[in-house]
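Peer 1: Would you be able to build a 3D model of this:
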Amino acid sequence: MAAAKIKKGDRVVVLSGKDKGKTGEVTQSLPKEDKVVVSGVNIAVRHAKPSQSDPQGGLKRAEAPLHISKVAHVTADGKPTRVRFEERDGKKVRVAVKTGEAING
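Peer 2: Below you'll find the model as predicted:
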């Protein structure tokens, strides 16, 4: 399995879909499914019946996963960039293609 180019804690921008252009932080990475959960993006609404544990019921909002191909890493100036791997000082590091700077993580 290839190393993940987008990881938990990365700042990303949505490239397509209803949330196109929104930015957020990756809160969860699901590498086996090639999906990520981004804070404040792709909010799913579910109707919940009242129950003993939740007597109020009503509409429940939660962040749903996005496919990893729909998001791109954001550079310091807020523009999307692809990510590649390079070997620097004997270590494999993630590098922003547009700027050439190393990405922490």
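
Peer 1: okay, CA-based contacts and neighbour counts for the rest of this
Peer 2: Will do.

Peer 1: For this protein, which strand extends over the most residues?
Peer 2: Looking across the chain with DSSP state E, the single longest strand is strand 23-30.

Peer 1: Moving C-terminal from whichever strand or helix holds Arg46, which element do we reach first?
Peer 2: In the assignment (DSSP states H and E), Arg46 maps to strand 43-48. Following strand 43-48 in sequence order, the next helix or strand is strand 58-63 (DSSP H and E).

Peer 1: the inter-axis angle of that next one versus strand 23-30?
Peer 2: Compare the direction of strand 58-63 with that of strand 23-30 by axes from the mean of the first three to the mean of the last three Cα atoms, to 10 degrees and you get 90 degrees.

Peer 1: Following up with a second sequence; could you model it the same way so I can compare the two?
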Amino acid sequence: MSTFKIKTGDTVKVIAGKDKDKEGKVISVNPKNSTVVVEGVNMITKHEKPSMANQQGGIVNKEAPIQVSNVMYLHKGTPTRIGFKVEGDKKVRIAKKTGEVID
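Peer 2: Here you go, the predicted model:
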């Protein structure tokens, strides 16, 4: 399994699908299924039974996972690919477009 280039908390832009050109923050990452959940993107309507967490139950809108290949990292508002570089003894992510270190 390869290393995931998108991490939780990154800002991404959707580049394919029904929510194309929407931007949002990554809520969760699932490397096993190659999916990410992005805030406000790929919203679904789910019918939930009443439970201890949700006393009322009813119809709830929530985000569904989206393929990681359909999102692109935003670096200073510009979509860019991500690469890796070894600086000293640390492996860091870099923006391919500018060459700047991300984290």
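
Peer 1: Any chance you could list what contacts the longest strand of structure 1?
Peer 2: 6-14, 35-41 (Cα atoms under 8 Å, 6 or more residues apart in numbering).

Peer 1: How far does the next helix or strand after it sit from its chain's centre?
Peer 2: Later in the chain than strand 23-30 of structure 1, the nearest helix or strand by DSSP H and E is strand 35-38. Centre-to-centre, strand 35-38 of structure 1 and its host chain are 4 Å apart (Cα atoms, centre = their mean, to the nearest Å).

Peer 1: and if you look at stretch 35-51 of structure 1?
Peer 2: Computed by Cα atoms, centre = their mean, the chain-centroid distance of stretch 35-51 of structure 1 equals 15 Å.

Peer 1: Could you give me the buried positions within that stretch?
Peer 2: By neighbour count on 16 or more other Cα atoms under 10 Å, the buried set for stretch 35-51 of structure 1 is 35-42.
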